[in-house]
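Undergrad: have a look; sequence and predicted model below, questions after that.
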Amino acid sequence: MTKSKASKTRTRIDALRAVIEKECTAPTCRESGTCRHEGEKEAARHMLSRLLEKLKDAAGDEREERAQMWADIYERGYDSHGNTYRMGAKYRSGQSMKERAAGIRADIKMARKAGKTPLVQEGPGLVSQALETYRFDPIGEAPEQIKFRVRIGAGYGSIHIGIDNIPQEWGWIAEEVTDYKGGKVTRWRRTQALKDLEAELKSVGEAYNADHGSNTMTDCFAKAFIVFVDSDDPETLAWRAEYERKRRGRRA
């Protein structure tokens, strides 16, 4: 069987070390007190040094190639086997779920604050662009009465971003439809403004997330966590209010 390149290299290293470490037993060298094989050992030391240096450089090149390969995979979001990879801009390895939830809260708070802050006039015809990134941000532009909540889901595998106090006329469109019994019922669908707000909140949460190789074809889910954006339509809110009223009545 033909030896591999790595196997041949290991054999050469072992042979050179054997020459370097071998104790000289030649009678002439012992009688003279000077080993005439020292030159051979010195040559072996130099050769071993050069060989190890080449191996070190090769290993370094391999690490760089692998780092570049993974950088390319994360940039396009998937590998050649259909596994998806993504790393959010604010994702940090080892970060706790509490830290991620706190970061999401801080980002939402900043967006709300910046959305209400007027642009600063710095001089004739000059306007500061420091807060312009939030000028058309759905979070900052959402109605003032809307409240946001961020909580960690059961099992620490998800983060839920809730939207409360949504103005009905701003967030929902009522549609009269016919149900399977032939009766008329109201169905609520989101306005484009609410859809934009939910998409922006989702992106805020995903900035702290990472996907390490999920593949839906094999039911493999390797995300750091799952981001949910929750909002209740008027019908759901009315049902919750009625349920809470009955619950309090039973406890009274």
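TA: Perfect, I can see it now. Please read these numbers as outputs of a predicted model, since none were measured by experiment.
Undergrad: going by C-alpha atoms from here, please, whenever you check contacts or count neighbours.
TA: Will do.
Undergrad: could you pull out the helices in the stretch 101-250 of the chain for me?
TA: 138-141, 168-171, 192-206, 234-251 (DSSP state H, counting those that start in this stretch).
Undergrad: deepest in the core, which of the ones you listed is it.
TA: helix 138-141 (a mean of 22; mean count of other C-alpha atoms under 10 Å).
Undergrad: take this one as well and set it beside the first:
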Amino acid sequence: MTKSKASKTRNRIDALRAVIDKECTAPTCQESGACRHEGEKDAARHMLGRLLEKLKDAAGGEREERAQMWAEIYERGYDAHGSTYRQGAKHRAGQSMKERAAGIRADIKMARRVGQTPLVQEGPGLVSQALETYRFDPIGEAPAQIKFRVRIGAGYGSIDIGVDNIPQEWGWTAEEVADHKGGKITRWRRTQALKDLEAELKSIGEAYNADHGSNIMTDCFAQAFFVFVESDDPGTLAWRAEYERKRRDRRA
């Protein structure tokens, strides 16, 4: 990584620490005695921990990095009956689904905010050859036009993270395949960049999750909730737009 590039950027870690360490001077917070910016500081602490952990293992392979990421997100294991248990780093007993969804939104917002400046430091210790190609922050570095939705699923049993406005050339590759009649159809496949983005969103959601004793051998599932990451390919978007057009025409 060239020094000229480094000299034009701020350090993401410094930016996160600035958010964490900044003393709140808002009159409303001082009068109430409770800082309304604590959620933002908590999101910054969470992201700083993820970035530092990834930075430490940046030279490792993709498989090792992914395993380390999940090990950090979950404290997991098995009990004497073979049932799994796990607890996310940000899971809190008694936390409502609204609070979990709000925390996930705050984490995504913080990642987007910090992602505006590359993770670079001119001094020794953080800059290495591995940093040039390593994907530190798929959320922050995703195209600016992408929008995120965080919603509580039906029945309050899941949290759905939606990814909208994905640039076609960035998120999808088209593949022509034969259908069952011998004709040609287009199959859309996710690019590695979109896969990384969805995996990072999944990890943020799962950090609020916990499993209190699931066992697939007995069909017992005791997760606090499920996390789904949703993104529609260009074919699905085109079909949905056509469906809505026909529905409007029928109503006219």
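TA: Received it, and whenever you're ready, just let me know what you need. Computed from a prediction, not measured in an experiment: that's the story for all the values here.
Undergrad: if we can go back for a sec, want to throw the helices of the stretch 101-250 of structure 1 into JSON lines with distance to residue 83 of structure 1?
TA: Shown next, in JSON lines, are the helices of the stretch 101-250 of structure 1 (distance: least, C-alpha to C-alpha, whole Å):
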{"stretch": "helix 138-141", "distance to residue 83 of structure 1": "32"}
{"stretch": "helix 168-171", "distance to residue 83 of structure 1": "36"}
{"stretch": "helix 192-206", "distance to residue 83 of structure 1": "18"}
{"stretch": "helix 234-251", "distance to residue 83 of structure 1": "37"}
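Undergrad: residue 107 of structure 1 is nearest to which of those helices?
TA: Nearest to residue 107 of structure 1, of all the helices of the stretch 101-250 of structure 1, is helix 192-206, at 7.3 Å by C-alpha to C-alpha.
Undergrad: number of residues surrounding residue 84 of structure 1?
TA: Using other C-alpha atoms under 10 Å, residue 84 of structure 1 has 21 neighbouring residues.
Undergrad: the residue located most distally from the centre of structure 1 in helix, strand or coil?
TA: Largest separation from the mean C-alpha position in structure 1: residue 31, at 70.8 Å (C-alpha atoms, centre = their mean). Here residue 31 of structure 1 is recorded as helix under DSSP: H, G, I helix; E, B strand; the rest coil.
Undergrad: what packs against the strand or helix carrying residue 8 of structure 1?
TA: According to DSSP states H and E, residue 8 of structure 1 maps onto helix 5-21. Counting contacts by 3 or more C-alpha pairs under 8 Å, 6 or more residues apart in numbering; DSSP states H and E, helix 5-21 of structure 1 is packed against helix 38-76.
Undergrad: how about the next helix or strand after the helix it packs on: buried residues?
TA: Downstream of helix 38-76 of structure 1, the first helix or strand assigned by DSSP H and E is strand 84-87. By 16 or more other C-alpha atoms under 10 Å, the buried positions in strand 84-87 of structure 1 come out as 84-87.
Undergrad: with stretch 86-99 of structure 2 instead?
TA: 86-91, 97.
Undergrad: nearest residue to the middle of structure 2?
TA: residue 201 (1.9 Å).
Undergrad: surely it meets residue 230?
TA: No - under the criterion of C-alpha atoms under 8 Å, residue 201 of structure 2 is not in contact with residue 230, lying 10.1 Å apart.
Undergrad: overlap in contacts, those two.
TA: Residues touching both residue 201 of structure 2 and residue 230 (C-alpha atoms under 8 Å, 6 or more residues apart in numbering): residue 161.
Undergrad: read off where stretch 45-54 of structure 1 ends up in structure 2.
TA: Using TM-score structural alignment, stretch 45-54 of structure 1 lines up with nothing in structure 2.
Undergrad: picking up where we left off before, closest one to residue 79 of structure 1 among the helices of the stretch 101-250 of structure 1?
TA: With C-alpha to C-alpha, the closest approach to residue 79 of structure 1 among those belongs to helix 192-206: 19.9 Å.
Undergrad: how far does the closest one sit from the chain's center?
TA: With C-alpha atoms, centre = their mean, to the nearest Å as the basis, helix 192-206 of structure 1 stands 18 Å off its chain's centre.
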